[in-house]
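In: Quick one, structure for this:
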Amino acid sequence: MTPVELSRTVLCAVRRAVEGGELTVAVPTRAVVAPPGPGGRGDYATNIALQLARPAGRAPLDVAEILRPLLQETTGVADVEITGPGFLNIHLERATATAALVREILQRSGGMGMGISKADPGFDVDSGISNADSGIGADTRINVDSRIDVDTGIASGTQPIRGAQTTPATPTPAETPPPYGHTPTLVGQVIALRIPYDIRAEVVADTLVRIIATQGGRAEVHHVRSGEAVDLRPVPAPEDPAPLGPDAARWALLHPAAHDRPRITADHLLQRESNPLFRVRYAHARARALGRNAGRLGLDAVPGDVADAAPLTHALGAYPHALTQAAAHRAPDRLARHLVAVADGLLAFQHTVLPLGDEKPSAAHRARLALAEAAGTVLAGGLSLLGISAPDYL
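Out: This next block holds a predicted model:
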């Protein structure tokens, strides 16, 4: 059950409570369903009871107690808990939850940035053996006297780092379907982004154009001069990030929160686990390698129950919410950090995907392969929104 389906389920429970005379309220048009916050439990939580308490003339806990059994009767819902002042925390049946989530991600993969680019195979993801120096070599630098073109992500008049690709063209809202399990929150809205003449502000605004488009809105970027009001003023980079190359430069500017000063260091180019950008791109490449190796084994991906990948499935389920928050708070760093969580979940899970030794391929392997492919899809789409390439070989 996806967040959108669960939102409809919550509204259906409210409607049934109203029709049964247990609540006297107008049924809302939307119910917010998101991963639980601190102190919450389960797969998703909703504040619908708090939302309806005042118009119903009831305490939030009373409303939650009315809705709880109605939600528990729903196919795919394993249990419902009430926490705090009246939050409904929903536990989904694992097989239903994982299979439905993976199925929708793969069905929507055409709109999530698949097949963005290919890079030179400096790291063999099939074998896990490095084929290149993990530091900065002569072929990984570009000239210092250049600026990054925020439309292409490439520094003008220079050669990009090894394996770098141009940034995907900025889409319009009509070209950018909403992510899986998600109702767009900015449909039809035109959002002005007034920014100073600063490279970091330009990269953040360029990324927000794409993120806001996933919510059905349209962002217009306007440069303003010193002293004029601005909507975005992230802390500037301490130096020109162009020498890092397009992908690492954009990550260095986007991964820190707007109030943090970005680090423009060679660490962003290292092929090591300590580098979050490497982990994200490597996880995507590993997902593609698993698919290639599965093809050699004649193993197809079939969405199903995966019981031992909770961190990964939770991160995939929370991806639409991360996009919503990134758009609402004008904070692409939230998307960047969420991609790290997806990558870490996949890298911890990847070793169980394919049969080992004399092990025979099973339904469990097919379900794990589908989950890994879904994770690769999300990583590719997220990197595309950040304007960073997602190579199949790294």
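
In: rest of the way, CA atoms for contacts and neighbours
Out: Will do.

In: Identify the residue spatially nearest to residue 63, adjacent ones excluded.
Out: Closest residue to residue 63 apart from its sequence neighbours, by CA to CA, 6 or more residues apart in numbering: residue 49 at 5.3 Å.

In: Another sequence for comparison is provided below:
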Amino acid sequence: MTPEELSAAITTSLKDAVEAGELTVPAEALPTEVRVERPKSREHGDWATSIALQLAKPAGVPPRKIAEALRTRLEQIPGVAKVDIAGPGFLNIILDAAAAGELAKAIVEAGTGFGVNQSMAGTRINLEFVSANPTGPIHLGGTRWAAVGDSLARIFQAQGADVTREYYFNDHGNQIDRFARSLLASAQGEPAPEDGYGGAYIEEIAAAITAASPDILAGGDPQEEFRARGVELMFASIRESLHEFGVDFDVYFHENSLFEDGAVEKLLEQLKGSGNLYAKDGAWWLNSTAFGDDKDRVVIKSDGNAAYIAGDIAYFKNKRERGFDLCIYMLGADHHGYVARLKAAAAAMGDDADRVEVLIGQMVNLVQDGVPVRMSKRAGTVVTMEDLVEVVGTDAARYSLARFSSDSNIDIDLDVLTKRSNENPVFYVQYAHARTRAVGRNAAAAGVERTVFDAAALTHATESELLAVLGQYPGVLSQAAAFREPHRVARHLEVIAGAYHRWYDNCRVTPMGEEAITDTNRTRLWLNDAVGQVLANGLALLGVSAPERM
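Out: Reported below is the predicted structural model:
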């Protein structure tokens, strides 16, 4: 019995109890799905639900009364061995061995579909992440968002959402001018401007431009040429780095297009007409405090130029006009002010502020030999995506960045990530998957096949533990999507890997020596393959490979 099947059975039992007059619960309070969870202590059962506590207030009765009515019905469900009521009304459910073991076969038969559901079907999500300025390689902050953002997109899609990965191409503003001046200075053999960019990558791009156009320095305005070609080359390099990191975007949106097609001007007129834009001190201000911001924001500066927020608001409006229900922005640690700012801007335009979500990612620090790594070989100032991948590889880089909550600072120990040992979390999970495949190959060589499945044969304590953590996997995916936290998937894969290694040490799939092959061996092969399937599914959501051999 899978957790979903048990949840559906409880939901049906609840509705039947209401229809039979055993419980009086308002129709609007009845859940469409009853949540089941693993108890913290396995002694309390296989699954638990707090539905009785949730319904106590709308039903107007003590939770234990609801729990008692449900227990009678739940104990009649095939596969349920016993139901206990704990505390104020928690229902602890114990499955019989056969019902618990059926999960292994269900996983193998579901394959890549295990854990997938349609809870977010019909929701169109615009997920914007990385969006590094095209003035240099992607630094570690952007690399973290690449790993987390792409994993989050995959998790949303596994819940049925329609996701568009979007990269906001910042090609409007002073930083591009500084970039162009830096390239020109390098081509002329001069030091970088005081406010410019340095590093080997500037020299590489400048050299590429001059090699393609040897007479470029003889032109009337070479800076404009360096600007256009430099941005194109830099952005091509960024896209290549992301692709090699396993991240590809559906849309590359150019900031400059908002100004070229008049979208910003149209927006400003709309805001003036709504009364949410007012003049003060020669500038135009958005009355964003009326919509929850901590202060009003300048939209048109006193010199007549648009402030950065003007483009932000026009960009959100553009996303909504493209039909997205939810716009998620994944921004760096220095963008905390954007949370209230963008929500207020949405509300000021008459839209729903809940259409905007801003996720803030914190800093990443690299450590090697106990010493912080701060300088890049290529960028010269910060460690880049290429630097990290060169040392540990794409799999370890993606996994290590995705396995931490994005709102916490993290230290990545390069010495640990290059070890082929259980101390390295990505190796630990990948090795567990490779071990399931090795067990499958050994089983095939010994003549053990999945021709029989006897769920009641899975009685060892480690089998019960393994089935328990496998059963939690769909719920973990749902939580990862709901809380926007891919690290939940990574951490649960490590739990599964640990349970599998303990099972491997205690239960054999292939018989020893001349022992005969039994149905227990065949059934354990189903369980082994179920573990491999779940690990492969979870790693795929993190954009990490599931190797057959290690």
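
In: Start from the N-terminal end of the stretch 51-200 of the first structure and give the helices.
Out: 60-72, 94-107, 199-214 (DSSP state H, counting those that start in this stretch).

In: Which of the ones you listed sits closest to residue 342 of the first structure?
Out: helix 94-107 (13.6 Å; CA to CA).

In: Name the residues of that closest one that are buried.
Out: 94-106 (16 or more other CA atoms under 10 Å).

In: Show me where the first structure has its strands.
Out: Taking DSSP state E as the test, the strands found in the first structure are 33-34, 44-46, 77-83, 87-92, 123-124, 129-130, 148-149, 154-155, 190-195, 218-223.

In: From the contact counts, what lies against the fifth one?
Out: When contacts are defined as 3 or more CA pairs under 8 Å, 6 or more residues apart in numbering; DSSP states H and E, strand 123-124 of the first structure sits against strand 129-130.

In: What residues in the second structure pair up with the strand it packs on?
Out: Using TM-score structural alignment, none of the residues of the second structure align to strand 129-130 of the first structure.

In: now swap in stretch 290-299 of the first structure and tell me
Out: Counting by TM-score structural alignment, stretch 290-299 of the first structure corresponds to residues 439-448.

In: Identify the residues contacting that stretch?
Out: For stretch 439-448 of the second structure, the surrounding residues in contact (CA atoms under 8 Å, 6 or more residues apart in numbering) are 449, 509-510, 517, 521-522, 525, 528-529.

In: try stretch 316-329 of the first structure
Out: By CA under 8 Å, 6+ apart, the list of residues contacting stretch 316-329 of the first structure reads 2-3, 34-35, 101, 179-182, 185, 208, 211-212, 214-215, 331-335, 338, 342, 375, 378.

In: Quick one: closest of the strands of the first structure to residue 314 of the first structure.
Out: Among the strands of the first structure, the nearest to residue 314 of the first structure by CA to CA is strand 44-46 (9.4 Å).

In: mind checking how far the residue most central in space within the first structure is from residue 335 of the first structure?
Out: By CA atoms, centre = their mean, the first structure has its centre lying nearest to residue 319, at 3.9 Å. According to CA to CA, to the nearest Å, residue 319 of the first structure and residue 335 of the first structure sit 8 Å apart.

In: which ones are touching residue 28 of the first structure?
Out: Residue 28 of the first structure touches residue 11, counting by CA under 8 Å, 6+ apart.

In: For the closest residue to residue 404 of the second structure other than its chain neighbours, grab the count of nearby residues.
Out: Leaving aside its sequence neighbours, residue 404 of the second structure sits nearest to residue 487 (CA to CA, 6+ apart; 5.3 Å). Look at residue 487 of the second structure: counted by other CA atoms under 10 Å, it has 22 neighbours.

In: Trace residue 487 of the second structure over to the first structure, please.
Out: Checking TM-score structural alignment: residue 487 of the second structure goes with residue 333.

In: Surely that match touches residue 251?
Out: No: with contact defined as CA atoms under 8 Å, residue 333 of the first structure and residue 251 do not form a contacting pair (9.1 Å).

In: re earlier: give me every residue that touches the match of residue 487 of the second structure.
Out: Contacts of residue 333 of the first structure by CA under 8 Å, 6+ apart are 254-258, 326.

In: 7 Å instead, please
Out: 254-257 (CA atoms under 7 Å, 6 or more residues apart in numbering).

In: how close does it get to residue 280 of the first structure?
Out: For residue 333 of the first structure, the distance to residue 280 of the first structure - CA to CA - is 14 Å.

In: and what of residue 343 of the first structure?
Out: In this view, residue 343 of the first structure and residue 280 of the first structure are 5 Å apart by CA to CA.

In: show me what contacts residue 44 of the second structure?
Out: When contacts are counted by CA under 7 Å, 6+ apart, residue 44 of the second structure touches residue 92.

In: Give the aligned equivalent of it in the first structure.
Out: Using TM-score structural alignment, residue 44 of the second structure pairs with residue 41 in the first structure.

In: number of nearby residues for residue 140 of the second structure?
Out: 21.

In: meant to ask about residue 497 of the second structure, not that
Out: 24.

In: try the one 5 residues further on
Out: Here the neighbour count serves as a burial measure; for residue 502 of the second structure (other CA under 10 Å) it reads 15.

In: Name the nearest residue to it, ignoring sequence neighbours.
Out: Closest to residue 502 of the second structure by CA to CA, 6+ apart is residue 462, at 6.7 Å.

In: Thanks a lot, see you next time.
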